[in-house]
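> How does the following fold in three dimensions:
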Amino acid sequence: MAENATAEAADKAADLQDRMIDALQSVIDPELGVDLVNLGLIYGMSLTDGVATVRMTLTTMGCPITQVLSNMIESALEKLPEIESVKIDLEWEPAWTPQRMSRYARMALGYHG
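The predicted structure follows:
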């Protein structure tokens, strides 16, 4: 019985993680025109007591649209019923590089490096 409960909890957590990723794929960087997930800016996510924590980076320190992106992330994730609020943890290690981008993002941006 405990195994079933554990498996069910794992399935629910995986489903929520997938829905969080889907929500973040709707957040398009207004300067680059590609979503944050495909840009490789999202390092991880968690949910505790209704608070979603997003660990992420930016393409550059001092990015002028940091607050815009934060607002877009909050709006996207708060549409999920499990999420009451969003906390964003900006991290600079490891530093973002174009190699973190998905193949889709590289093609969309014409990056061949």
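> Going by C-alpha atoms from here, please, whenever you check contacts or count neighbours.
Will do.
> next helix or strand past the top helix by length along the chain?
Secondary structure of the chain per DSSP state H: the longest helix is helix 2-24. Counting by DSSP states H and E, the element after helix 2-24 in chain order, helix or strand, is strand 42-48.
> now the other sequence, so there's something to compare against:
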Amino acid sequence: MKLTKEEVIKVLRNVVDPEVGINIVDMGFIYGVEIKGKKVHIKMTLTTPGCPMHSMFVHEVKQSLESAFDDVEVQVEVVFDPPWTPEKMSNEAKKKLGFK
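Below is the predicted model:
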């Protein structure tokens, strides 16, 4: 698999928020993907700063990308500005969770 933003996003769709059963891309948690050589920087958020799943998400993102791409160095930056809101979810995620 080639290391591109599109492929990184595809891999991140396999990381699922266990509380709602929706992947972190469709939840709107991914704010940015930056690739420089073999280094990948993921900027992401969570629903709240005190989210108990914080370390699980960071671990899953790193592990998923390191498994999918050879010799990649992954940095995950969790930010809360701008704060996550339901408007950041994909239409599919909103529909699944009952948002209109």
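> that older thread, show me what counts as buried in the longest helix of the first structure.
Residues of helix 2-24 of the first structure classed as buried by neighbour count (16 or more other Cα atoms under 10 Å): 16-17, 20-21, 23-24.
> got it, and stretch 91-108 of the first structure?
91, 96, 100-101, 105-106.
> Not counting sequence-adjacent ones, nearest residue to the most centrally placed residue in the first structure?
The first structure has Ile42 as the residue nearest its centroid, 4.2 Å off, counting by Cα atoms, centre = their mean. Of all residues not flanking Ile42 of the first structure in the chain, Met56 sits nearest, at 4.4 Å (Cα to Cα, 6 or more residues apart in numbering).
> Residue in the second structure paired with the one you found?
Using TM-score structural alignment, the equivalent of Met56 of the first structure in the second structure is Met44.
> got the contact list for that match?
29-32, 76-79 (Cα atoms under 8 Å, 6 or more residues apart in numbering).
> okay if I get those residues as a markdown table plus distance to Lys100 of the second structure?
Output for those, formatted as a markdown table (distance: Cα to Cα, whole Å):
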| residue | distance to Lys100 of the second structure |
| --- | --- |
| Phe29 | 19 |
| Ile30 | 22 |
| Tyr31 | 23 |
| Gly32 | 26 |
| Val76 | 31 |
| Glu77 | 30 |
| Val78 | 28 |
| Val79 | 27 |
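> What subset of these is buried?
29-31, 76, 78.
> No further queries at this time; thank you.
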